[in-house]
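K.L.:
Attaching a predicted model along with its sequence, questions to come.
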Amino acid sequence: MAPAAPITLRTPRLLLRTQAIADFPAYAAFLASPRASGLGGPFDLRAAWGMFCHDQACWHFFGHGALMIEHAETGTCVGQIGINDGPLFPEKELGWLLYAGHEGQGYATEAAQAMRDWAFDTLGVATLVSYVAADNAGSARVAQRLGGTLDASAPRSDPHDRVYRYAR
């Protein structure tokens, strides 16, 4: 895939937009918190910066990457959505995170549906997966609402993750 500039997607309530340096403090705080345990965290500042840069670099290397989830009406950044790829991901992963206080409002589902559909329609991928920590019931519900089905045979970096597969 040729290098691509990050895109912007809109949903009824959300603006999915490129990362800005001003997004890093909230992102790093999330990754330093116990809430990042499902991603292998908590992470220190150096690791958070590397992950933030990875999310942006994926656009150049793979033509997809991460977008920040912004509430369109308030302008509040509530989390991140992305298609992850590279040597740490066995397959293209549809991944999301929400900052504290923004769970349970459908933001992850709305953002992930838009990103999933964009990947199918624009990138032409036939399948995506989400790696969900075994104890992350909220993300499992999001994956199920998106039509993901458990794929016990899918490769995974963490043997304890549940893998939800989305077909075109």
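P.N.:
Nice, thanks for sending it over.
K.L.:
drop to CA atoms for contacts and neighbour counts, all remaining ones
P.N.:
Noted.
K.L.:
part of a strand, is residue 96?
P.N.:
Yes: checked against DSSP: H, G, I helix; E, B strand; the rest coil, residue 96 lies within a strand.
K.L.:
what's the burial count for the closest residue to it other than its chain neighbours?
P.N.:
Closest residue to residue 96 apart from its sequence neighbours, by C-alpha to C-alpha, 6 or more residues apart in numbering: residue 81 at 4.4 Å. Neighbours of residue 81 under the rule other C-alpha atoms under 10 Å: 26.
K.L.:
show me what contacts residue 81?
P.N.:
16, 66-69, 94-97, 108, 111-112, 115 (C-alpha atoms under 8 Å, 6 or more residues apart in numbering).
K.L.:
out of those residues, which one sits closest to residue 160?
P.N.:
residue 95 (16.5 Å; C-alpha to C-alpha).
K.L.:
so where do the helices sit in the protein?
P.N.:
Per DSSP state H, the chain carries helices over the ranges 24-32, 45-62, 107-118, 137-145.
K.L.:
closest to residue 128 out of those?
P.N.:
Evaluated over the helices of the chain, closeness to residue 128 peaks at helix 107-118, with 7.8 Å, by C-alpha to C-alpha.
K.L.:
The residue nearest to residue 96 and residue 107: what is the separation?
P.N.:
Distance check for residue 81 against residue 107: by C-alpha to C-alpha, to the nearest Å, it reads 10 Å.
K.L.:
My guess is residue 154 contacts residue 163. True?
P.N.:
Yes: here residue 154 reaches residue 163: they are 6.7 Å apart, a contact under C-alpha atoms under 8 Å.
K.L.:
neighbour-wise, which of those two wins?
P.N.:
Neighbour comparison, residue 154 and residue 163: the larger count goes to residue 163, with 26 against 14 (by other C-alpha under 10 Å).
K.L.:
The closest residue to residue 71 other than its chain neighbours: neighbour count?
P.N.:
In space, not counting the residues next to it along the chain, residue 71 is nearest to residue 14; the distance is 4.8 Å by C-alpha to C-alpha, 6+ apart. Counted with other C-alpha under 10 Å, residues neighbouring residue 14 total 23.
K.L.:
Alongside the first one, take a look at this:
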Amino acid sequence: MIIQTERLRLRMPDRDDFAAYARLMASPRSVGMGGPFDLRAAWGMFCHDVALWQLFGHGALMIDVAEPGECVGQVGINHGPLFPERELGWFVYEGYEGRGYATEAALALRDWAFASLGLPSLVSYIAPVNAASIAVTERLGGRLDLTAPRTDPADLVYRHLAS
């Protein structure tokens, strides 16, 4: 599975992506996702991201900048017993923030999900202190949904509707 945008190539994760993923998950930047996580937990999450493709027909894609082909983060549609609804989520690695990569990648995956999977909506679960992700979801047209179910009662839930 590959989705190409103007600047980005979204592709399936491979084992070479795990080291950077594990560093992010071990860092304070993962607090909004329930972290920091040890190596074992990060590996389980990484494998979950990959397994979703087999189980549900969607999952995580790594975000590569088309030129020079550098991986800068991940975008994905999470699902399964840990998520009340299908979640559109993203992160970029340290040093790649503020360049629009998360917005561009999330928009491309969201549009693919609506067109290919026929989903009526997606949600994004965001920690209230994560101003950067709130800004991304608002750029995507997400609207705060105060009645949406959530695993973490502190999360804000933004709903993305199919056009």
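P.N.:
The structure has been received and is ready for your questions. Here the structure is a predicted model, which is why all the values come from computation and not from measurement.
K.L.:
Quick TM-score on the pair, please.
P.N.:
Overlay of the two chains. TM-score (TM-score structural alignment, normalised by the length of the second structure): 0.99; 162 aligned residues with a C-alpha RMSD of 0.4 Å.
K.L.:
Kindly reformat the helices of the first structure as CSV and extend each row with distance to residue 86 of the first structure.
P.N.:
Rendered in CSV, the data for the helices of the first structure read as follows (distance: least, C-alpha to C-alpha, whole Å):
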stretch, distance to residue 86 of the first structure
helix 24-32, 20
helix 45-62, 8
helix 107-118, 18
helix 137-145, 21
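K.L.:
Can you check which of those gets nearest to residue 76 of the first structure?
P.N.:
Shortest distance between residue 76 of the first structure and the helices of the first structure, using C-alpha to C-alpha, is found for helix 24-32: 11.2 Å.
K.L.:
Now do the closest one against helix 45-62, angle only.
P.N.:
110 degrees (axes from the mean of the first three to the mean of the last three C-alpha atoms, to 10 degrees).
K.L.:
Can you spell out which helices and strands pack onto helix 24-32 of the first structure?
P.N.:
helix 45-62 (3 or more C-alpha pairs under 8 Å, 6 or more residues apart in numbering; DSSP states H and E).
K.L.:
Quick one: map the residue nearest to residue 71 of the first structure onto the second structure.
P.N.:
Counting by TM-score structural alignment, residue 14 of the first structure lines up with residue 8 in the second structure.
K.L.:
Same check on residue 146 of the first structure?
P.N.:
Residue 146 of the first structure maps onto residue 140 in the second structure when the alignment is built from TM-score structural alignment.
K.L.:
Pull the number of nearby residues for that match.
P.N.:
Residue 140 of the second structure is flanked by 16 other residues according to other C-alpha under 10 Å.
K.L.:
quick one, what contacts it?
P.N.:
Counting by C-alpha under 8 Å, 6+ apart, residue 140 of the second structure touches 103, 106, 107, 160.
K.L.:
do that again at 10 Å, thanks
P.N.:
The contact partners of residue 140 of the second structure, taken as C-alpha atoms under 10 Å, 6 or more residues apart in numbering, are 103, 104, 106, 107, 110, 134, 159, 160.
K.L.:
Give me the PyMOL select line for those residues, limited to the buried ones.
P.N.:
Listed next is the PyMOL selection for buried residues among those, using 16 or more other C-alpha atoms under 10 Å:
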select buried, resi 103+104+106+107+110+134+159+160
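K.L.:
re earlier: could you measure from the residue nearest to residue 96 of the first structure over to residue 153 of the first structure?
P.N.:
The span separating residue 81 of the first structure from residue 153 of the first structure equals 25 Å under the rule C-alpha to C-alpha.
K.L.:
what's the answer for residue 39 of the first structure, then?
P.N.:
For residue 39 of the first structure, the distance to residue 153 of the first structure under the criterion C-alpha to C-alpha works out to 20 Å.
K.L.:
Looking at the two, which one has more neighbours?
P.N.:
Under the neighbour definition other C-alpha under 10 Å, residue 39 of the first structure and residue 153 were set side by side, and residue 39 has more, 16 against 7.
K.L.:
Just tell me what the more buried one corresponds to in the second structure.
P.N.:
Using TM-score structural alignment to pair residues, one finds that residue 39 of the first structure aligns to residue 33 in the second structure.
K.L.:
For that match, list the residues it contacts.
P.N.:
Contact criterion C-alpha under 10 Å, 6+ apart gives 25, 125, 126, 127, 152, 155 as the residues in contact with residue 33 of the second structure.
K.L.:
residues in contact with stretch 147-158 of the second structure?
P.N.:
Contact partners of stretch 147-158 of the second structure, identified using C-alpha under 10 Å, 6+ apart, comprise 32-34, 82-85, 87-88, 122-130, 134, 137-138, 141-146, 159.
K.L.:
Tell me, how many residues neighbour the spatially closest residue to residue 144 of the first structure that is not a sequence neighbour?
P.N.:
Sequence neighbours aside, residue 164 is the residue nearest to residue 144 of the first structure in space, at 7.9 Å (criterion: C-alpha to C-alpha, 6+ apart). Residues within reach of residue 164 of the first structure, counting by other C-alpha under 10 Å, total 23.
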